[in-house]
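[1] Take a look and give me a structure for this.
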Amino acid sequence: MMRSLRCGMPLLVLAAGLAIVSEPASGQGEKKGALVSLDGLSSRAPADWKEVEGARQFRYKEFSLPRQGDDKADAELIIFYFGEGGGGGVDANIARWKGMFEPPAGKTVDDIAKKEELKIGNVKATYLDLTGTYLFKPFPMAPRAEPRPNHRMIGVIFESPKGPYFFRLVGPEKTVTYHKKAFDEWLKNFK
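    Next comes the predicted model:
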């Protein structure tokens, strides 16, 4: 018994060493984020976006995007899906999203909103970018909103043939600005 342990031990140590060597060192190697698929189109999220498990009803996917600089909170990206014909039209949602923001004194919400039409894969989409005071509500019908100054939201309505998907990236302005380039690239990569 001892002889077989003595003979087997070097092999065990060698195997453990190989396993350690084959793992990339922390910070090395390519990390991959979650794969998001929308009606046959897919794109891989950036590795630093943390997927939030246990999404609630109508939340198709949810991610936490790490805070930047002196921001006090992470940004969140939620993809909502209400089914075919659900969730309302593009104009109604753009108006609702604009209503979630208060512009600086002397400006209107239209002054702080940038809207554009684009294609994600072969699907029509509407992209809205807002910066100002975010009127946070813990749930849609909450009677009061908590004003959160210096926030930014990027909303995208992905007009899928099986019903629209609504992307809402919102958080402190510096954090959303930091993640915007990766978010835009992620959208372009849906194929």
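
[2] Please make it C-alpha for all contacts and neighbour counts, starting now.
    Noted.

[3] Run the chain-centre distance for the lengthiest helix in the chain.
    With DSSP state H setting the assignment, residue counts place helix 2-22 as the longest helix in the chain. Distance of helix 2-22 from the chain centroid (CA atoms, centre = their mean, to the nearest Å) equals 44 Å.

[4] next SSE after that helix?
    strand 35-38 (DSSP states H and E).

[5] Give me the helices and strands touching that next one, please.
    strand 41-44 (3 or more CA pairs under 8 Å, 6 or more residues apart in numbering; DSSP states H and E).

[6] here's the other one to compare against:
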Amino acid sequence: GWQTQNPSSSMRKAQFGIKGKDGKSAEVVFFHFGPEGGGGVAANVKRWLSQFKEPADQLKARTVNETVNGTKVTYVTAEGTFMKGPPFGGNKVPVPNSGLLGAIIEGKQGSVFIKATGPKTIVQSAEKDMKALIAKALEK
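    A predicted model of the protein is given here:
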């Protein structure tokens, strides 16, 4: 399951860890910057994919647009060598066999960005739970 963690920066609204059977873990982070904040869907998808070492066309990246109870949600998945580190500069550490599962929920009070990164098997296993969480949050 998802374990609540203290957000590691003030930009993060919520943060969770998902432990795998092998003791490794993935991180799930929620961001919300208010109306008009955080940039558009395409800019965020591009930025997320650029956090991998490989070019975007080598990441098995997939973007799926859905509507959940009248709200647009964009899901993004990718796998490759994630460059872990601070978002704006600083030293990055290559982490092979990583996965990305992202969701951008285009809400009336601004978009909510959910991003899971970590070992690809753990990240892939979180997709069903993430979609269920989003569906529950967007119930009318």
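
[7] Ala43 of the second structure matches what in the first structure?
    By TM-score structural alignment, Ala43 of the second structure lines up with Ala92 in the first structure.

[8] brain fart, Trp2 of the second structure
    Checking with TM-score structural alignment, Trp2 of the second structure has Trp49 as its match.

[9] How about its match: what's its closest non-neighbour residue?
    Among residues not flanking Trp49 of the first structure along the chain, Leu65 sits closest, at 4.9 Å (CA to CA, 6 or more residues apart in numbering).

[10] where does the aligned partner of the one you found in the second structure land in three-state SS?
    For Leu65 of the first structure, the aligned position in the second structure is Ile18, judged by TM-score structural alignment. Of the three states, Ile18 of the second structure takes strand under DSSP: H, G, I helix; E, B strand; the rest coil.

[11] which stretches of the second structure form strands?
    2-5, 12-19, 25-32, 62-68, 71-84, 93-107, 110-119 (DSSP state E).

[12] what does the helix ranked longest in the second structure contact?
    Across the second structure, the longest stretch assigned as helix under DSSP H is helix 127-137. Outside helix 127-137 of the second structure, the residues that touch it by CA atoms under 8 Å, 6 or more residues apart in numbering are Val68, Asn69, Leu101.

[13] what does stretch 97-109 of the second structure give?
    By CA under 8 Å, 6+ apart, stretch 97-109 of the second structure touches 34-35, 41, 71-82, 111-121, 123-124, 127.
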